[in-house]
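Visitor: got a predicted structure here, sequence first:
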Amino acid sequence: MFKGIGFLLIAIGYAGNYKKYLNNYKSHKSKENLLELIGISLIIVGTFVLGICYIFGE
């Protein structure tokens, strides 16, 4: 259960940085930034899902 809470906290931390990247993306709009946004969003979703699985799995 504690691992699950840790994963959720990491996901929330990434989500906080995600807003910064989103603002940067709006100002630059390059393909590299788009790929970075996709990568970060996958990390957020993956970490969030892992956290939920840990919490309900244990």
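Guide: Great, that's in hand.
Visitor: C-alpha from now on. contacts and neighbour counts both.
Guide: Will do.
Visitor: measure the closest residue to F2 other than its chain neighbours to K19 for me?
Guide: Closest residue to F2 apart from its sequence neighbours, by CA to CA, 6 or more residues apart in numbering: I55 at 7.8 Å. Computed with CA to CA, to the nearest Å, the distance linking I55 and K19 is 26 Å.
Visitor: what is the neighbour count of H28?
Guide: 11 (other CA atoms under 10 Å).
Visitor: quick one, helices of this structure?
Guide: 2-28, 31-57 (DSSP state H).
Visitor: can you pull up the most central residue in this structure?
Guide: I44 (1.9 Å; CA atoms, centre = their mean).
Visitor: show me the contacts for the closest residue to that one other than its chain neighbours.
Guide: Of all residues not flanking I44 in the chain, A11 sits nearest, at 5.0 Å (CA to CA, 6+ apart). For A11, the contact set (CA atoms under 8 Å, 6 or more residues apart in numbering) comprises 43-45, 47-48.
Visitor: below is structure B, check it against A:
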Amino acid sequence: RLREEMQARSPVPVRIPPPSLCTDNAAMIGAVGGHRLALGQRSPLAEDIFSTNDWARV
């Protein structure tokens, strides 16, 4: 429903790929990590990391 609402309200075409095409974002994560590293930003190794994706549906 949210997708349809976004498409209906947007003045420009909205293209939303299926979830199966949205699971591999390693390049984006690596690029952001590189930028943050260059800025001296670090996260503790004990940082909790979890996925919000329901992998059974993909």
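Guide: Structure's in. What do you need? Everything numeric here is computed off the predicted structure, so don't read it as measured data.
Visitor: can you pull the TM-score for these?
Guide: After superposition, the two chains reach a TM-score (TM-score structural alignment, normalised by the length of structure 1) of 0.40; 37 aligned residues with a CA RMSD of 2.7 Å.
Visitor: buried among the contacts of A11 of structure 1? Make that a PyMOL selection.
Guide: Those of these that count as buried under 16 or more other CA atoms under 10 Å are selected in PyMOL with:
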select buried, resi 43+44+47+48
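Visitor: and I55 and K19 of structure 1? Which one has more around it.
Guide: I55 (16 against 12).
Visitor: from S41 of structure 1, how far out is the more buried one?
Guide: In this structure, I55 of structure 1 lies at 21 Å from S41 of structure 1, with CA to CA as the measure.
Visitor: need the longest helix for structure 2.
Guide: Longest helix in structure 2, counting by DSSP H: helix 26-38.
Visitor: burial count for G33 of structure 2?
Guide: By other CA under 10 Å, 14 other residues sit near G33 of structure 2.
Visitor: OK, contacts around it?
Guide: Contacts of G33 of structure 2 were listed using CA under 8 Å, 6+ apart, and none were found.
Visitor: try A38 of structure 2
Guide: If you count contacts by CA under 8 Å, 6+ apart, A38 of structure 2 has none.
Visitor: give me that answer again for 10 Å
Guide: V32 (CA atoms under 10 Å, 6 or more residues apart in numbering).
Visitor: distance of it from A27 of structure 2?
Guide: Counting by CA to CA - A38 of structure 2 and A27 of structure 2 are separated by 16 Å.
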